[in-house]
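[1] 3D model of this:
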Amino acid sequence: MSSMETLNDSGAAYLRLVQQMHKGLAAAGRSADSAFLTAVSKTQPWEVVEPVLRAGHRRFGENRVQEARERWEPVRDDWAGLELRLIGPLQSNKAGEAVAFFDVIETVDRDKIARALADEIQRQGRRPVTYVQVNIGEEEQKAGILPAEADGFIRECRDVFGLEVEGLMCIPPVEGPRGPYFGLLRKIAERNGVGHLSMGMSDDFEAALAFGANEIRVGTAIFGVR
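    As a prediction, this is how the structure comes out:
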C-alpha cells in the first residue's frame, strides 16, 4: 500500500472503529450512545487527521498544549462542534494556556496542577471540564494519583480548589489482563460520585467498555503507528 493510500485510509479506519465500539457496547448490554470516542491525534500529521474530521468526527485528544495549539488554532473555526481534550501530562506553567484552549482536561493528578487550574479558571472565567488521572497500576513511569490516595485527592479538588471533577482517567499496565484495573477505576468513581470513566485504548477498548467506560481514547487503530 502506498503512503498516500495509508494517509487517506484514516477516515475509513475511523468508521470501522466506531462500528467495533458499538459492537462492544452491545456485547456489554449497553446502548450505542452510552460511550464516545476520543480520536488521539497527538503527533499525527494533518493529512491523517483531516479525513477523520471529514468523516464526521469532532472529538480529539492531544498530549501537549503547544502542539495542540499549533495544529488546531488555524482551523478551529472551520469545524463546527470541535471538542479538544488534553490527555497528556500538564505542567503548572502551562495551566493558563490549557484553560484558555482545551474544552476538557483529563490529567489533573496533583495539588500543584489542581491549584494552578483553579487559579486560572478564576482569572479567566472559563471552566473546562476536569478529570482526575489515576495511576491505576501504580507504575513509576506513569503520571496520576495513586489509587489509595484518589478519594482524598478528589475531595480536595472539589472542596479546596473548587474543581468540578466530572471524570476519572487511567492508562493500565501493558502486561496482563486490563479488566481488574478498569474495575478498580470504576469502584473509585462509584464511591466518589464521579460519573465518567475515560479508559480503554486501541488494544483494550472492548474490555474497558465491558467495565463501564464512557470514553475510549483511540489513536493507533485509526491513524496507524506514529
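
[2] Please make it C-alpha for all contacts and neighbour counts, starting now.
    Will do.

[3] Can you mark which positions in the lengthiest helix in the chain are buried?
    Secondary structure of the chain per DSSP state H: the longest helix is helix 10-27. Buried residues in helix 10-27, counted by 16 or more other Cα atoms under 10 Å: Ser10, Gly11, Ala13, Tyr14, Leu15, Leu17, Met21, His22, Lys23, Gly24, Leu25.

[4] Please provide the structure for the following sequence as well, for comparison with the first:
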Amino acid sequence: MIAERLQAVEAEIEAAKKRRARVSKDASVTLIAVTKNHDVTAMREAIDAGIEEIGENRIQEAKEKFGTLERNVKWHLIGHLQTNKARVAVALFDLIHSVDSEHLARAIDKEAGKIGKRQDVLVQVNLAKEESKSGIYKEDLRSLLDVVDALPNLHLAGLMCIAPNYDDVEKCRPLFREMYEIFLKTKEIPFHDANIKYLSMGMSHDYAIAVEEGANLVRVGTAIFGPRQY
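    So this is what the prediction gives:
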C-alpha cells in the first residue's frame, strides 16, 4: 500500500511540474517522506519502494528510529528545534529546515563545531505571520541570513516555509508564489559562503501547488503513509 501511495505522489509531482507557468518544468523536485508517528517498519517499506530522504519533526522520535532503521537515507529535521536539542540534532540530521532565530543558529553552530561538522541548514520563513507557527518574518529575513552565512560551522542552503492549512488549498498559491520570489532574490545576495539551492515548501495537502510555484523540496507524510499512528 505504501508503495502504491508513493507511486501516486511521485506521479502527481511530475504532473505538477508540467503545469508550471513561471518555473522551469525541468527543475528537479526532491520528495521527503515525513515519518512522524510512523514506525520503522513503515519507514523501511517506503525506503525499499524508492524513498531516499526522510523527514522527522521530533528529536526524540528521530533518535529512537535512527539506531534501528538499518537503511541508508538522508535525514531532514523539519520540525521546530529548541536550542537545548541542538546537540542531538547536529548528530542526527543532514539538513535542518527550521532555523528561525539568531539564538538557535548560534546554538547549532556551537554544537556542530564540537564534532567538526558543517551543518547544512535552511532558514524558516513565517510568511503568513501565523502565531501558531515558527519562522522568521519576511522583514527580518535578511539579517538572519547574514548571521547564518557568517557562522563558521553552518552552511546556508536555502529557505523553508509552511503555508496555512486552508480548507481551500488554492489559497496557498499566492503565498507559495511570493515565497518563490523571495527565494530568487535570496539567490542573488552576494553571500560569503552560502549556496541557496533549496526551497522547502508543500506538504500532503498542498504539495502539488507548491511544486507548480517553485518548490524543489516537498515534505509529504500522510499521502504516503496514510493517517498517523498515535
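
[5] close enough to count as contact, Ala189 of structure 1 and Phe182?
    No. Using Cα atoms under 8 Å, Ala189 of structure 1 is not in contact with Phe182; the gap is 10.7 Å.

[6] So for structure 1, which residue is the most central one in space?
    Ile87 (4.7 Å; Cα atoms, centre = their mean).

[7] Need the counterpart of that one in structure 2.
    Using TM-score structural alignment as the criterion, the counterpart of Ile87 of structure 1 in structure 2 is Ile78.

[8] unless I'm mixing things up, its match is touching Ile96, no?
    Yes. Using Cα under 8 Å, Ile78 of structure 2 makes contact with Ile96 at a distance of 6.6 Å.

[9] coming back round to it: can you tell me which residues contact the residue nearest to the centre of structure 1?
    Residues in contact with Ile87 of structure 1 (Cα atoms under 8 Å, 6 or more residues apart in numbering) are Gly61, Glu62, Asn63, Ile105, Glu106, Thr107.

[10] just to revisit the earlier point, give me the more crowded residue out of Ala189 and Phe182 of structure 1.
    Phe182 (26 against 21; other Cα atoms under 10 Å).

[11] Glu138 of structure 1 in helix, strand or coil?
    Secondary structure for Glu138 of structure 1, judged by DSSP: H, G, I helix; E, B strand; the rest coil, is coil.

[12] all strands of structure 1, in order?
    Ranges of strands in structure 1, per DSSP state E, are 36-40, 59-62, 83-86, 104-108, 129-134, 165-170, 196-198, 215-218.

[13] residues in structure 2 matched by the last one, start to end?
    When you say that, I think you mean strand 215-218 of structure 1. With TM-score structural alignment as the criterion, strand 215-218 of structure 1 aligns to 217-220.

[14] List the buried residues of stretch 156-169 of structure 2.
    Judged by neighbour count using 16+ other Cα under 10 Å, the buried positions of stretch 156-169 of structure 2 are Leu156, Ala157, Gly158, Leu159, Met160, Cys161, Ile162, Ala163, Pro164.

[15] Next: stretch 93-104 of structure 1.
    Under the neighbour-count criterion of 16+ other Cα under 10 Å, stretch 93-104 of structure 1 has Ala95, Gly96, Ala98, Val99, Phe101, Phe102, Asp103, Val104 buried.

[16] Trp72 of structure 1 versus the fifth one, what's the distance?
    For Phe101 of structure 1, the distance to Trp72 of structure 1 (Cα to Cα, to the nearest Å) stands at 10 Å.

[17] Skipping adjacent residues, who's closest to the alignment partner in structure 2 of Pro51 of structure 1 in space?
    By TM-score structural alignment, Pro51 of structure 1 lines up with Glu45 in structure 2. Of all residues not flanking Glu45 of structure 2 in the chain, Ile2 sits nearest, at 6.9 Å (Cα to Cα, 6 or more residues apart in numbering).

[18] Leu53 of structure 1: how many residues sit nearby?
    17.

[19] Ok, the one 5 residues further on next?
    Taking other Cα under 10 Å as the criterion, the count of residues near Arg58 of structure 1 is 17.
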